[in-house]
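> need coordinates for the below:
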Amino acid sequence: MNRYLVMAMRRPGFDPAIVQPHKDFLEGLRAGGRIELSGGFSDQSGGAYLLLADHVDEALAIAHEDPAHLSGGWDITVYEWQAR
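Predicted coordinates for the structure are as follows:
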């Protein structure tokens, strides 16, 4: 599996009610062994998670199921991350 860095940045006027469903989504991915790390930024602008997937299309499909993405209140960007 490859690593993908998913950046989830809040847009102005995002719905705070989406934060818990977003966290629940991440916990489901973690339970399934699909996330190595996740967390919010201290300035409350958003956060990131390190997603495991076979290819970028799979990573994008997973990230686009995130309630943060589905709500339209966050910008979700996926990068293939060749970290060591």
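
> only C-alpha atoms from now on, for both contacts and neighbour counts.
Will do.

> for Asp66, give its distance to Val78.
12 Å (CA to CA, to the nearest Å).

> here is a second sequence; please produce its structure as well for comparison:
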Amino acid sequence: MSTTTRYLVLAMRRPDFDASVIAPHLAFLDDLRARGLLEMTGGFGDGSGGAYVLRNVASLEAAQAIVAADPLALQRTSDLVVREWHTR
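Predicted coordinates:
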């Protein structure tokens, strides 16, 4: 069975999370989706953060560069971790 490389992004809210970043973050995700780079996204049921899956990205470094432009990262309201993910 073949595998596909995707990048799982975990975004965990910091204690000083500012909800005003949500709209710019959603616009960022919409742009990624329009560019064919976003496969899925969603928030955690407990409100602690969320995750999204990047696809069609050349490398872990490229995925990290994309995530560095996320308003959640730019405004430092969440801790974002990118993991290379081999799916099948």
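
> OK, contacts around the aligned partner of His69 of structure 1 in structure 2?
Here His69 of structure 1 is matched to Ala73 in structure 2, going by TM-score structural alignment. For Ala73 of structure 2, the contacting residues are 67, 79-80, by CA atoms under 8 Å, 6 or more residues apart in numbering.

> what of Tyr52 of structure 2?
Contacts of Tyr52 of structure 2 (CA under 8 Å, 6+ apart): 8-10, 38-42.

> again, only this time at 10 Å
Counting by CA atoms under 10 Å, 6 or more residues apart in numbering, Tyr52 of structure 2 makes contact with 7-11, 29, 38-43, 82.

> now Ala27 of structure 2
33, 70-71.

> for structure 1, which segments count as strands?
2-10, 35-40, 46-53, 74-80 (DSSP state E).

> in structure 1, which of the contacts of Tyr52 of structure 2 still touch?
Contacts conserved in structure 1 for the contacts of Tyr52 of structure 2, using both residues aligned by TM-score structural alignment, their matches' CA atoms under 10 Å: 7-11, 29, 38-43, 82.

> surely Leu52 of structure 1 meets Leu60?
No - contact between Leu52 of structure 1 and Leu60 fails when scored by CA atoms under 10 Å: they sit 11.1 Å apart.

> so for the two, which residue has more residues nearby?
Higher neighbour count among Leu52 of structure 1 and Leu60: Leu52, with 22 against 17, using other CA atoms under 10 Å.
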